[in-house]
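> with the input below, show me the fold.
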Amino acid sequence: MDEKETIGGVPVSEEQIAAWSTEAEAGYDVTALRKRGRGRPGRGAEPSQVVALRLTSDELAQIDERAAREGKSRSDVIREALAAAAA
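Here you go, the predicted model:
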């Protein structure tokens, strides 16, 4: 396995892959899996739409710096900027 393979920044070992394989071969509790919900949680009463946006690396770096500084997601920072511009 390539040492660069990670999940959440944690390297995935051959032992972990073997454990996942054993678990899958034993079968999953389908009822428990269905209770997890589907997709990302909504932001409001109406469904959200995904909008593609092209940014330069400098613009993206500025957004990421602000998001990190304020403890927010990149999306939150962009939504706040759009709301301020529309006001």
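> make it CA atoms for all contacts and neighbour counts henceforth
Noted.
> ok, now how distant is Glu80 from Lys72?
For Glu80, the distance to Lys72 (C-alpha to C-alpha, to the nearest Å) stands at 11 Å.
> wait, I meant Thr31
According to C-alpha to C-alpha, Thr31 and Lys72 sit 34 Å apart.
> what about these two, which has more around it?
With neighbours defined as other C-alpha atoms under 10 Å, Thr31 and Lys72 compare such that Lys72 has more, 12 against 8.
> one more to put side by side:
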Amino acid sequence: MSEGETIGGVPVTDEQIQVWADEAEAGIDIDLLKKRGRGRPGRGAGPAQVVALRLTAEELADLDALAARAHKTRSELIRAALAAYAA
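You can find the predicted model right below:
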């Protein structure tokens, strides 16, 4: 093991590696793995579509500043603006 390896800031010991190896050798519960979700959570009943949007550096900086002040992500802010515009 490399000196100073960590996971989430917690040092990984040789003992922990052995525990993981023992668990792997004992077999993996496939049903447990299938229960885990993949990707981002859905936004509605149907699949969401990604839309590309080109912004200038100034527009992007303005968007990021506004999003930071509103404590929202870029996407949340854009969706809110579209909803307000459509209302």
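> ok, which stretches of structure 2 are strands?
Using DSSP state E, the strands of structure 2 run over residues 6-7, 10-11.
> for the ones you listed, please prepare a markdown table with the additional fields mean neighbour count and distance to Glu25 of structure 2.
Formatted as a markdown table, those follow (neighbours: other C-alpha atoms under 10 Å; distance: least, C-alpha to C-alpha, whole Å):
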| stretch | mean neighbour count | distance to Glu25 of structure 2 |
| --- | --- | --- |
| strand 6-7 | 9 | 22 |
| strand 10-11 | 10 | 23 |
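> could I get those strands as CSV with distance to Glu76 of structure 2?
Putting the strands of structure 2 into CSV (distance: least, C-alpha to C-alpha, whole Å) gives the following:
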stretch, distance to Glu76 of structure 2
strand 6-7, 31
strand 10-11, 33
